[in-house]
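K.L.:
What follows is a predicted structure for the sequence shown.
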Amino acid sequence: MPSSPSSNGGSRATRAPSTPFFTPLNSPGAALYPTAPSTPTLFRPLRIRSVTLKNRIIVAPMCTFSCEPDPASPASGALTPFHMAHLGHLAAKGVAMVMVEATAVLPAGRISPQDSGLWQDNPKSVQVSALRGLVQFVHSQGCKVGIQLSHAGRKGSTVAPWLVPKPEVETQPGGLVQNGHGQASGQAQKRRVRGSLKADAASDGWPDDVVAPSGGEEMKWAPGETAFHAPRELSIPEIQEIVAAFARSARLAVAAGVDVIEVHGAHGYLIHQFLSPVTNRRNDVYGGSFENRTRLLREVLAAIRGAIPEGTPLFLRISATEWLETHPVAVETGSWDVEASVRLAMLLPGLGVDLLDVSSGGNHTDQQIQPHSSYQVSLAGRIRRALRTAGHTMLVGAVGLIREAESARDIIQGADIEGVLPPRAADETKNGVVEEEKGEKTEGPEADVVLIARQFLREPNWVFTAAKKLDVPVSLSCQFGRNLL
């Protein structure tokens, strides 16, 4: 893989214009021949509004719980040199975009006191300045920056995961259960969630401000356990304040130079809690019907879209299913499932959403997940096919157990070609949902981009390794490339 010829112009290096310090202008991971017939879609550019990704590989947001926890400190919630090292290194290793981890729009919206946040309404605040510093370096690597805005809701005011005792485990063949933060943990076993410890006021927590659509002891993340706070029910004025907070944080992120805004509506955090009848028992305009349960999300999306430039892409992450379809709680109240996700997806283009990031789970301790290499990819594919059948071109992202170059290639191959999938016949759809048998192999791309998280922790060089496996010549950075020639 030859190094990038764009970084050196004669005897003088091209300086990256985005940084207050010197670094050569780089763009590692870009295909040298992006339009060649042999170049897989994985390494072809993708334009979303005014943002162009050099390939289709995105670093998914990963909570690292590494910010200042003291609420009295002006640095509370601000990114640190750790985040620069973590995300900046991956930007230098060829990804198209790094996504900053779940970033709270309010202090009480954090998962833990160590979470990142963006609520200081001042473009010169420590939070905004730290984010701007990360953006400057990442841009110097020809990489884009996204940020995932979030509110933890009832899963808030817990200590960092490394302070938590090891959870109890019950063996159960053939299952995978996600932990309290929506992360897959262990195979062929059922993990009883003891995934957190309460952060009280002495631990910089906010026990009186843990909130949810519906409150009470039965609405804790793990009812009957002592690992989480019981939430209180949000009032309508408080809900409206949260909507405004999402818009404010989006505006601040753009001021810091962030390219893409993502709303976190997955993994049992506040927006997901409103979407699901399992956790939303309200009887006002924010509860009950599908329209009411999606109201908060729709208001958040509309507020953000109105607060950011027209050219800034807006993403949304959802849990496509809670994996509760056969659980007693779903029989009692219903749950958020794939059909609901497809129904929601049909509304999103009209709300200005450009990409739906499809994950799953995280809203109930008893979720049952049968893992396989495409257990979430297939969900993305099902939603994408339903969108295309309905004539929508909104992009879809796939995430979860994407580890091999060939798998990533196959997931999105052909997504850059319009009309890959012919419309399904009318009798093959039901309420706009494409009916598929479990495990059925369907033709065409499952997604338009892949989002990869832990694999980059195991293998930071993944983009270059994938390019080599797929025989795609890509550019390298000046500093790394000179050692590989």
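P.N.:
That came in fine, so what should we check first? Numbers count the residues shown, from 1 in each chain.

K.L.:
C-alpha from now on. contacts and neighbour counts both.
P.N.:
Fine.

K.L.:
Would you map the helices across the protein?
P.N.:
Secondary structure of the chain (DSSP state H): helices at 81-91, 126-140, 236-255, 270-275, 290-293, 295-307, 328-333, 338-347, 377-389, 405-412, 454-458, 462-469, 478-481.

K.L.:
for those, which one ends up most surrounded?
P.N.:
Comparing the helices of the chain by mean neighbour count (mean count of other C-alpha atoms under 10 Å), helix 270-275 ranks first with a mean of 28.

K.L.:
what does stretch 373-392 contact?
P.N.:
Stretch 373-392 is contacted from outside by 320, 338, 341-342, 345-346, 349, 358-360, 393-402, 411, 421-424, 432-434, 445-447, using C-alpha atoms under 8 Å, 6 or more residues apart in numbering.

K.L.:
List only those of these flagged as buried.
P.N.:
If you count burial by 16 or more other C-alpha atoms under 10 Å, the buried members of these come out as 320, 338, 341-342, 345-346, 349, 358-360, 394-402, 411, 421, 432-434, 445-447.

K.L.:
related to what we said a few turns ago, could you list which of the contacts of stretch 373-392 belong to strands?
P.N.:
In strands, defined here by DSSP state E, the members of the contacts of stretch 373-392 are 358-359, 395-399, 433-434.

K.L.:
With distance to residue 38 as new columns, can those be given to me in TSV?
P.N.:
Listed next are the ones in strands among the contacts of stretch 373-392 as TSV, based on distance: C-alpha to C-alpha, whole Å:
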residue	distance to residue 38
358	28
359	30
395	23
396	23
397	23
398	23
399	25
433	34
434	31
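
K.L.:
take the one below as the second:
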Amino acid sequence: MTTTLFEPLTLRSLTVPNRIWMAAMCQYSAAPDGEQAGVPNDWHFTHLAARAAGGTGLIITEATAVSPDGRISPYDLGIWNDTQVEAFRRITAFLKSQGTVPGIQLAHAGRKASTERTWVDRGAPIGPGEQHGWTPAGPSAVPFDTGSTTPEELGTEQIGRIVAEFADAARRALDAGFQVAEIHGAHGYLINQFLSPHSNHRTDGYGGDFEGRTRFALEIVEAVRAVWPQDLPVFFRISATDWLSENADDDREGWTADDTVRLAKELQARDVDLMDVSTGGNAPNAKIAAAPDYQVPFAERVRTETGMPVAAVGLITEPDQAQAIVGSGRADAVLLGRELLRDPYWARHAASALGGKVNTPVQYHRA
């Protein structure tokens, strides 16, 4: 029996073999400084290669910084130099050898930058005077949360330089063998900081109304699309809401699902091929946050109202659940995160359970 979950999906000239994809997940495992700063190592190879051997159709690297100051922690991956490019080639070549499409998430952490690894002091900020620390930058001089370093407000010249860094990173990603470029506009990273009025207090052309707050994102999209091959897809990851408007106990203005649909139409006009739909911050209550598929309706709405392909993410753990999401047309693919950490062979196990088929290494054909 063939199910939708195991059918290929073609975006431009690229065909992804199935709809089971791996979401970007930070590993905080690169060297923090020196010649190996931001360079993928044996951990990254093993982490990504295992999921490819497990039949995952598309794998997106962790948030990969376009500049040293764009890392959320000093231990993040980067794509700002040729040493990083060369190390990534080993990974992308192996993923392709397993029939998996390699994708990269291009990112800048903005005001969330310069923090510890999550297992060290719960990701506490590293001050600019501390080892491996620096002063983060953002759309406005508003810290991420209590205890975070107050960021420097970016000037227009600095904004232009970051846009150029995204384009340069995309060029290097292509040279490294990646076939999908995903722009990280979610989860409180820099692009998301510009989008949300909660974090963007600017009064110039990069702030204020919807057009101003989305200008930075659209300039990055245009810059990346200009250097990325026309026959390969560009994705955009979005936090569909930062959950402020849904919270009756919070009167702050934030980014909304209506804004996401509106932005999706602007992204379509700029040749973005798929929106990776997540959410940001915390859901207003535990009941919502614990509900299966709680983020899927946001992806479904984008797909329904714009016709844009979408990938859904969040608490997708069971094969039947994933098949129901894709088979019903709520999303074109599912992105698995923690479930793929628990089970690198989730795709193979799902195929066995549902009667589908995924690529299997020839070495495992007896299994």
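P.N.:
That came through, no problem. Model, not experiment: these values are computed from the prediction.

K.L.:
For the helices of structure 1, give me a markdown table that also has distance to residue 40 of structure 1.
P.N.:
Shown next, in a markdown table, are the helices of structure 1 (distance: least, C-alpha to C-alpha, whole Å):
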| stretch | distance to residue 40 of structure 1 |
| --- | --- |
| helix 81-91 | 21 |
| helix 126-140 | 24 |
| helix 236-255 | 32 |
| helix 270-275 | 35 |
| helix 290-293 | 39 |
| helix 295-307 | 32 |
| helix 328-333 | 41 |
| helix 338-347 | 27 |
| helix 377-389 | 18 |
| helix 405-412 | 7 |
| helix 454-458 | 21 |
| helix 462-469 | 10 |
| helix 478-481 | 23 |
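
K.L.:
can you tell which of those helices is closest to residue 41 of structure 1?
P.N.:
Closest approach to residue 41 of structure 1 among the helices of structure 1 (C-alpha to C-alpha): helix 405-412, 6.5 Å.

K.L.:
Quick check: that closest one compared with structure 2, mean distance?
P.N.:
Comparison of helix 405-412 of structure 1 with structure 2 after fitting gives an average deviation of 0.5 Å (mean C-alpha distance after the TM-score superposition for structure 1).

K.L.:
so that helix corresponds to what in structure 2?
P.N.:
Aligned by TM-score structural alignment, helix 405-412 of structure 1 corresponds to residues 319-326 of structure 2.

K.L.:
Next: stretch 304-312 of structure 1.
P.N.:
Counting by TM-score structural alignment, stretch 304-312 of structure 1 lines up with residues 224-232 of structure 2.

K.L.:
contacting residues around the matching stretch?
P.N.:
Contacts of stretch 224-232 of structure 2 (C-alpha under 8 Å, 6+ apart): 11-14, 166-167, 170-171, 174, 179-181, 234, 270-272.

K.L.:
Could you rerun that using 10 Å?
P.N.:
Residues outside stretch 224-232 of structure 2 that contact it (C-alpha atoms under 10 Å, 6 or more residues apart in numbering) are 11-15, 106, 163-171, 173-174, 178-183, 218-220, 222, 233-234, 270-273.

K.L.:
And residue 127 of structure 1, what's its match in structure 2?
P.N.:
For residue 127 of structure 1, the residue aligned by TM-score structural alignment is residue 84.

K.L.:
Check whether its match really touches residue 40, as I assumed.
P.N.:
Yes - in this structure, residue 84 of structure 2 is within contact of residue 40 by C-alpha atoms under 10 Å, at 6.8 Å.

K.L.:
Next, show the common contact partners of the two.
P.N.:
Among the neighbours of residue 84 of structure 2, those also in contact with residue 40 (C-alpha under 10 Å, 6+ apart) are 77-78.

K.L.:
Select, out of the helices of structure 1, the one closest to residue 111 of structure 1.
P.N.:
Using C-alpha to C-alpha, the helices of structure 1 put helix 270-275 closest to residue 111 of structure 1, at 10.6 Å.

K.L.:
Have a look at how far, on average, the closest one is from structure 2.
P.N.:
With mean C-alpha distance after the TM-score superposition for structure 1, helix 270-275 of structure 1 departs from structure 2 by a mean of 0.3 Å once superposed.

K.L.:
and that helix, which stretch of structure 2?
P.N.:
With TM-score structural alignment as the criterion, helix 270-275 of structure 1 aligns to 190-195.

K.L.:
gap between the matching stretch and the chain center?
P.N.:
Mean-position distance between stretch 190-195 of structure 2 and its chain equals 13 Å (C-alpha atoms, centre = their mean, to the nearest Å).

K.L.:
residue contacts, the residue lying closest to residue 250 of structure 2 once chain neighbours are set aside?
P.N.:
Closest residue to residue 250 of structure 2 apart from its sequence neighbours, by C-alpha to C-alpha, 6 or more residues apart in numbering: residue 244 at 6.1 Å. By C-alpha under 10 Å, 6+ apart, residue 244 of structure 2 lies in contact with 198, 250-256, 280-284.

K.L.:
do the same with residue 213 of structure 2
P.N.:
With contacts taken as C-alpha under 10 Å, 6+ apart, residue 213 of structure 2 has the following neighbours: 139, 191-197, 200-207.

K.L.:
repeat that for 6 Å
P.N.:
Shown in contact with residue 213 of structure 2 (C-alpha atoms under 6 Å, 6 or more residues apart in numbering): 194-195, 206-207.

K.L.:
With residue 358 of structure 2 instead?
P.N.:
residue 55.

K.L.:
give me that answer again for 10 Å
P.N.:
Each residue near residue 358 of structure 2 by C-alpha under 10 Å, 6+ apart is listed here: 5-7, 17-18, 20, 53-57, 99, 347-352.
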